[in-house]
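[1] Prediction below, plus the sequence it came from.
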Amino acid sequence: MNTIILKSLGGAETVTGSKHLLKTSELNILIDCGLFQGIKSLREQNWQPLNLDIAETDIVILTHAHLDHCGYIPLLVKNGFKGKIYMTEPTKELAKLILLDSAKLQEEDAEKANFHHYTKHHPAKPLYTLRDAEKSFKQFFTVSENTSVQLSDNIYCRFKTCGHIIGACSVEIKCFEKIIIFSGDIGRADSAILPPPDFFTKADYIVMESTYGDRLHNPSNLSAKLEYWINQTVKNRGNIIIPSFAVGRAQELIYILYQLKEQKKIPNDLPIVMDSPMAASATDIMIEYSQYTTVNKEKWLRIIEQININREYANTSEFVQDKRSKIIIAGSGMMTGGRVLEYLKHDIGNSRNTVLIVGFQAEGTRGRALLNQSHELKIHGQYYPVKANVVELTGLSAHADQSELMEWIRKYKNPPKQIMLVHGESSAQEALRVKIQTDLKIPVKILIKDEEFIF
């Protein structure tokens, strides 16, 4: 009997930790293998055993390289996974970068916990090490977009680019005559540097992200808003701090800022600092795979010539103390860690400065606290009053909004039998569920962690 069972091990009723297991009589396939991020109760799930028989898991399919989709891979391999991990070529390079960084942070966190004795475990150990991450790379297997890959006698998969970041794809799995689509993270139709999402047109079932299922991105001109806040802050002799995800968002930002300088809409001599070794390396990968973007390699090289790219932490204090107005692009994007915290400690208490929030801010992060108009931020054990301007610019989001998600569904020539929503907070999922069922008359289920759904 060709029963197909879907079970979400993460990314169900939350935007993080994406892991969706497809169990069949021929193969058990894990679509994405991400770490939980955000509030402590989520992060603690990374340490709990998976509700999964790793020895009986045959294949991993990776939609893209963000940590919440790939960050658990070294631990899966460490715990016995032996199969191939399928992904696109740019995703392979980005995933290596992100997993090595994650492993380094895991090792550093364990070392600090042991040194400062703030751990329940003696000694504290990393979730995985650099060696674990490197070992998992041996199982990476790249595939081309729009090419059918036979996984077993009756199971095939196919990738289609979906925007979001370079190499990101939706995945079609044909399984015993049923077609199941995993959307991955769907990008914007009007990205400054990526082509619009491609799409499938036939599906029996869709497992779909819902990050912004309850909101529309502001259609107002993003460049004009950036121009306004940059010039206003420079006029006040302040700094513009843009907490940014290193992969995707940082590259889109430097492209838009380059355009604003070219058009003489912001001062040509205004320093732009990208203080993130990961963003620097991700930019190198973006240039290497420029054919996946809408910007040619020569233009990318011109853009980075005008940016102060800082890879060394030792130089950060010099940029922090520099009294000139400047634009700082630094990670992490949700302000949960990284070098952006050094700039925030110095600048968040001054009304001359502006913090531009350009991406999704998960529950429990400093970014969400700022959006909720918190009067102070706790950074490295101390509280800092929030007096800087805090401005949210949604036009730079790498996730489709509700209208774009609905349009993506409308591409299917025949409505699917059911849509399963994942990768969203409860309010977003419920709003999108009602919208789909009301407007498109398609049954929708919100997946619950570890609950099995039988096709």
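    Yes, it's here.

[2] From now on I want contacts and neighbour counts done on CA atoms only, so please keep to that.
    Will do.

[3] what about the helices in the stretch 51-200 of the chain?
    67-70, 73-78, 89-116, 130-136 (DSSP state H, counting those that start in this stretch).

[4] Quick check: which of these is buried the most?
    helix 67-70 (a mean of 24; mean count of other C-alpha atoms under 10 Å).

[5] here's the one I want to compare it with:
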Amino acid sequence: MSVNITFLGGAGTVTGSKYLVEAEGTRVLVDCGLFQGYKPLRLRNWSPLPVVPGQIHAVLLTHAHLDHSGYLPLLAREGFRGPVYATAGTRDLAAVLLPDSGHLQEEDAAYANRHGFSKHQPALPLYTRKDALDCLRLFRAQPMRRAFSPARGWKATFFGAGHILGAASLLLEVAGRRLLFSGDLGRKDDVLMNPPEDPPAADTLLIESTYGNREHPAESVLDELAPALQRVAARGGVAVVPVFAVGRAQLLLHAIATLKAQGRVPHGLPVFLDSPMAVASTGIFTQHPGEHRLSAHEVQALARAATMVETTEQSKALANRHGPMVILAASGMATGGRVLHHLARYAGDHRNMILLTGFQTPGTRGARIAAGEPSVRIHGQDVAIGAEVAQLRTASAHADAPQLMDWLRKLPQAPDQVYVVHGELGAADALRERIEHELHWRARVPEHGSTWPA
């Protein structure tokens, strides 16, 4: 019996991860992500999948980031009724991220309708907060390293991948074939997360390639962050810091608290975490002490590292404050959320700073800011960028190219086939070339929508 994989996302791009595995008349979807970035990619979210959602037997999530889980509410609304298997950490984070995603989409549609800048009349959300809450009932948490059956005749096992809380690589066994999905792999030197576990033996491997053509700097995030905050504090400016609510927000809180304790950043520099999702995600760290490097004391210190801003009124009140101050707000690539209001308020002043904290998917507002564009469009208006733009190169939660190669070398045996996924074409093809030349394995960068044997 043949086993096939159809690449419905995460092929030639870092977003929209969806891998449909078919064998013995059963369909299992590995990851269920939203497309982000360029408009042609985002439009894919509105196009029907080539498989009827009700004909998918189960979904398995490698982790909770929206580019891996954010399509799930729509899949369920369109008829998927099967179980969603994930680790407990992924389930807990998804319970925060997915409803927030639905809420933000409703808010953005309502804002567009009030101000009349959408081409659609009326503008509609892709899905709602209620859709997200409904899909959470489908989750079935599974422990790491313990095999379970997602469908009759199938076996699945999660292995720790680092990256964020609950993140896992997935071994899927069916019809005599072993398929290994790396998921997003973390760094062995990550400040927050434990390193990825060694991979198990597999016949077919899907490896992420976000940093497939890059190497992380040798300096620490503390050494890179300190001078940036010193500069903006010295000139009385405001640092607007787009953060990913899960992982990056907690890393920055930990780093800022450490720098203040070391006297490298003014102890009285006000810091605000303006993201209910990030506030809730920070609390989840206390529930999963074995999955990260922070001690109980350090986890508690995260909550004291900033003023937690939760209500809309509290967020709006920040506009009446004067610098110096630091505002951490989602989203991490400035694609939506409260950070847009802060950018609109502070981006024009040369005393201020926009501090980008990680990979910016091409086509996103964050990528345009990083590229030095003189203005960006926010809520239908062109906003001039007069503030200093800085980008942290050390804060990534993804393994870089040498670390990806090190993980691959730990496979007990060479796989029959490697599919290089979850990377822009340049990064994916660079990693494919290294795999072929250094490991002498057969590797391919699949095209979106293509089907290949597993």
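    Arrived safely. Since we're looking at a predicted model, the values are computed, not measured.

[6] re earlier: make CSV out of the helices of the stretch 51-200 of the first structure and add distance to residue 382 of the first structure.
    Output for the helices of the stretch 51-200 of the first structure, formatted as CSV (distance: least, C-alpha to C-alpha, whole Å):
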stretch, distance to residue 382 of the first structure
helix 67-70, 28
helix 73-78, 33
helix 89-116, 17
helix 130-136, 31
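
[7] Nearest to residue 183 of the first structure, out of those?
    Among these, the nearest to residue 183 of the first structure by C-alpha to C-alpha is helix 67-70 (12.5 Å).

[8] what's the mean distance for that closest one versus the second structure?
    Compared with the second structure after the fit, helix 67-70 of the first structure shows a mean deviation of 0.9 Å (mean C-alpha distance after the TM-score superposition for the first structure).

[9] hmm, back to that, who wins for proximity to residue 150 of the first structure among the helices of the stretch 51-200 of the first structure?
    Judged by C-alpha to C-alpha, the one of the helices of the stretch 51-200 of the first structure that comes nearest to residue 150 of the first structure is helix 89-116, at 18.2 Å.

[10] Which elements pack onto the closest one?
    Helix 89-116 of the first structure sits against helix 67-70, helix 130-136, strand 140-142, helix 277-288, with contacts defined as 3 or more C-alpha pairs under 8 Å, 6 or more residues apart in numbering; DSSP states H and E.

[11] Save the ones you listed as CSV, and put in distance to residue 412 of the first structure too.
    Shown next, in CSV, are those (distance: least, C-alpha to C-alpha, whole Å):
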stretch, distance to residue 412 of the first structure
helix 67-70, 25
helix 130-136, 36
strand 140-142, 27
helix 277-288, 31
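
[12] between those, which gets nearest to residue 298 of the first structure?
    Residue 298 of the first structure lies closest to helix 277-288 among these, at 8.8 Å (C-alpha to C-alpha).

[13] Check the mean deviation of that closest one from the second structure.
    Compared with the second structure after the fit, helix 277-288 of the first structure shows a mean deviation of 1.3 Å (mean C-alpha distance after the TM-score superposition for the first structure).

[14] Just the buried positions in the next helix or strand after that helix, please.
    Counting by DSSP states H and E, the next helix or strand C-terminal to helix 277-288 of the first structure is helix 297-305. Neighbour-count burial for helix 297-305 of the first structure flags 297, 300, 303, 304 (criterion: 16 or more other C-alpha atoms under 10 Å).

[15] so who does whichever residue in the second structure pairs up with the third one touch?
    Aligning on TM-score structural alignment places residue 303 of the first structure opposite residue 302 in the second structure. Contacts for residue 302 of the second structure were tallied using C-alpha atoms under 8 Å, 6 or more residues apart in numbering; they are 250, 253, 254, 257, 282.

[16] again, only this time at 6 Å
    Residue 302 of the second structure sits next to 253, 254 when contact means C-alpha atoms under 6 Å, 6 or more residues apart in numbering.

[17] The one 4 residues further on too?
    Under the criterion of C-alpha under 6 Å, 6+ apart, the contact partners of residue 306 of the second structure comprise 271, 272.

[18] same thing but at 10 Å, please
    By C-alpha atoms under 10 Å, 6 or more residues apart in numbering, residue 306 of the second structure lies in contact with 253-254, 256-257, 269-274, 326-328.

[19] Equivalent analysis for residue 293 of the first structure, please.
    Applying C-alpha under 10 Å, 6+ apart to residue 293 of the first structure gives the contacts 163, 165, 166, 167, 191, 192, 193, 194, 195, 286, 287.

[20] Surely residue 279 of the first structure touches residue 252?
    No: Residue 279 of the first structure sits out of contact with residue 252 when judged by C-alpha atoms under 10 Å, with a separation of 11.1 Å.

[21] okay, the two: which has more neighbours?
    When neighbours are counted by other C-alpha atoms under 10 Å, residue 279 of the first structure and residue 252 differ, and residue 279 comes out ahead with 26 against 19.
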